[in-house]
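Chemist: A structural model of the following input is requested.
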Amino acid sequence: MYLSLWLVPRAELPPAAPGTRHLTVAGRGLVGAAWVVYENDSVLRYDELLRAVLVRDGARARVCITDIWVDSEISLAGGRALWGIPKEMALFEVHRADGVSCAAKTGRGTLATGRSTERAALPGRWPLAFTLAQTLNGRIKTSRVRGRAALRLARAEWTAPADSRLGALGRRAPLISLTLRDFTLRFGG
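Modeler: Purely as a prediction, here's the structure:
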């Protein structure tokens, strides 16, 4: 997983799940975007591009995936039916050489391109824990997500055409970028 985080002015935050509100501090919210390559021991093998925003569900902080594309029909169907994750189909190009370069396209054009270069490894394997808040069957669906990953600091560059839903990603440099290697994720209880 190649993850970048941005602090974004409230007016530029992507729409979140109905029933949630953006979590902001000093008028800015946290937006994350990631290229994910599921391979090796993954149940399914596919590529993914996502954007998520930090929200409040009542008083609780949650993560809401606002935009997500995959190249697997099975992943698309499962994500929508089980967790309310609004997956769409795209074509991906992933190249590894001195880092990773990614591109995602639909029939309407390029969604985004990115390049990530690892800088320094952080020792050990780090726990991952958050709760998703999505809309499923007209109601808020929360899903616990747990996992572990080896973390590396990275330098990432994101570009997206102005007419892409991800057009804002290239307008400012990420606050921080990380590579999550050999990660595990478990959705639900």
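Chemist: C-alpha from now on. contacts and neighbour counts both.
Modeler: Will do.
Chemist: ok, which stretches of this structure are strands?
Modeler: All strands of the chain, identified by DSSP state E, fall at 2-9, 21-22, 24-25, 28-38, 46-57, 60-70, 87-89, 91-96, 100-106, 109-121, 126-136, 139-159, 176-187.
Chemist: Could you dump the ones you listed into TSV with mean neighbour count and distance to G170 added?
Modeler: Shown next, in TSV, are those (neighbours: other CA atoms under 10 Å; distance: least, CA to CA, whole Å):
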stretch	mean neighbour count	distance to G170
strand 2-9	21	11
strand 21-22	20	21
strand 24-25	14	21
strand 28-38	20	11
strand 46-57	22	13
strand 60-70	21	16
strand 87-89	21	21
strand 91-96	15	18
strand 100-106	18	13
strand 109-121	18	9
strand 126-136	18	25
strand 139-159	18	4
strand 176-187	18	14
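Chemist: So for R165, which of these sits nearest?
Modeler: Minimum separation from R165 across these (CA to CA) falls at strand 109-121, 7.2 Å.
Chemist: Could you also give me the structure for this next sequence, so I can compare it with the first?
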Amino acid sequence: MQAEGWRHDGDGPAYPPEPWVLRGNFAVGVFLVPLRDLPAEVRTQLPVGSRPLVLAGCAVVGVAAVQYTPGGVLAYDELLVALPVVHRARLAVTIPQIWVSSPASRAGGRALWGIPKELMNAHRRSTGRRLQALYRGGDRTILAETSVSVRRSIPGTWSLPLPTVQRVGEAASDPSTFIRSSNSVRGRLHLAQTQWTFGPSLSWLQGRRPVLGAAITQARVVFGARVER
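Modeler: As a prediction, this is how the structure comes out:
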């Protein structure tokens, strides 16, 4: 059901106004990727003047499988790549590749925050502390498959800042063409073992093993609390 205040851009689907308050669960794998192996489609998404966060000569790359559950403004599945960057002397995350199962999320993510969301289909199976998920693009091509096993829960509830900065516009050299958004995630944190297999769109990650796996459950996400355009 569409709520009051949802926005339309042209003939596209309506989407909620910012900020979005979402509920859900995250499974995250962290990879170290040599800078030379970052593909053009990732590099071209970086805002002008930003640089990837580097550890031991490698870019730090996060891959997240997210299920946003009922109780927030939208409920849908999401698969994303997150690249921590330094932009104007501040640490943030750029999302160069992302797929969602909701047309409203796709439209809103693009219009509000410059996040290049595409559509996908998700198939998930959860049994206790284990998750298996398969993600396919609109043409049925496999995007990724993951298996997640929670190993240890960290006591308490954790609040994590998740600022994003996204490149927008067509001017390749204009440093003002970006959107910065202040966001946060609050939930239960767990160490996890994550295994990933990637399809053609994410082939630059195929064969790499995550150096860290984690899960966040019972999460409350606030996206777009403060936005700089």
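Chemist: quick revisit: I'd like to know which of the strands of structure 1 lies nearest to L169 of structure 1.
Modeler: Minimum separation from L169 of structure 1 across those (CA to CA) falls at strand 139-159, 6.1 Å.
Chemist: What helices and strands are in contact with that closest one?
Modeler: The contact analysis (3 or more CA pairs under 8 Å, 6 or more residues apart in numbering; DSSP states H and E) places strand 139-159 of structure 1 against strand 109-121, strand 126-136, strand 176-187.
Chemist: wait, which of these is closest to T20 of structure 1?
Modeler: The closest of these to T20 of structure 1 is strand 126-136. By CA to CA, the value is 7.9 Å.
Chemist: That closest one against structure 2, how far on average?
Modeler: Strand 126-136 of structure 1, aligned to structure 2 and superposed, deviates on average by 1.2 Å (mean CA distance after the TM-score superposition for structure 1).
Chemist: how distant is that strand from the center of its chain?
Modeler: For strand 126-136 of structure 1, the separation from the chain centroid amounts to 11 Å (computed by CA atoms, centre = their mean, to the nearest Å).
Chemist: same deal with stretch 195-209 of structure 2?
Modeler: For stretch 195-209 of structure 2, the separation from the chain centroid amounts to 16 Å (computed by CA atoms, centre = their mean).
Chemist: Which position in structure 2 pairs with L23 of structure 1?
Modeler: Alignment note (TM-score structural alignment): L23 of structure 1 maps to L53 of structure 2.
Chemist: for R125 of structure 1, that is, sorry about that
Modeler: Taking TM-score structural alignment, R125 of structure 1 has T157 as its aligned residue in structure 2.
Chemist: give me the number of residues near its match?
Modeler: By other CA atoms under 10 Å, 14 other residues sit near T157 of structure 2.
Chemist: I'd say it and I216 touch.
Modeler: No: with contact defined as CA atoms under 8 Å, T157 of structure 2 does not reach I216; the gap is 9.8 Å.
Chemist: Centre-most residue in structure 2?
Modeler: Centroid-nearest residue in structure 2, with CA atoms, centre = their mean: L80, separated by 3.8 Å.
Chemist: Quick check: closest non-adjacent residue to it.
Modeler: Spatial nearest neighbour of L80 of structure 2, chain neighbours left out: I98 (4.1 Å); criterion: CA to CA, 6 or more residues apart in numbering.
Chemist: And the aligned partner of G167 of structure 1 in structure 2, how close does it get to L38 of structure 2?
Modeler: Under the alignment by TM-score structural alignment, G167 of structure 1 pairs with S203 in structure 2. Applying CA to CA, to the nearest Å, the value for S203 of structure 2 to L38 of structure 2 is 11 Å.
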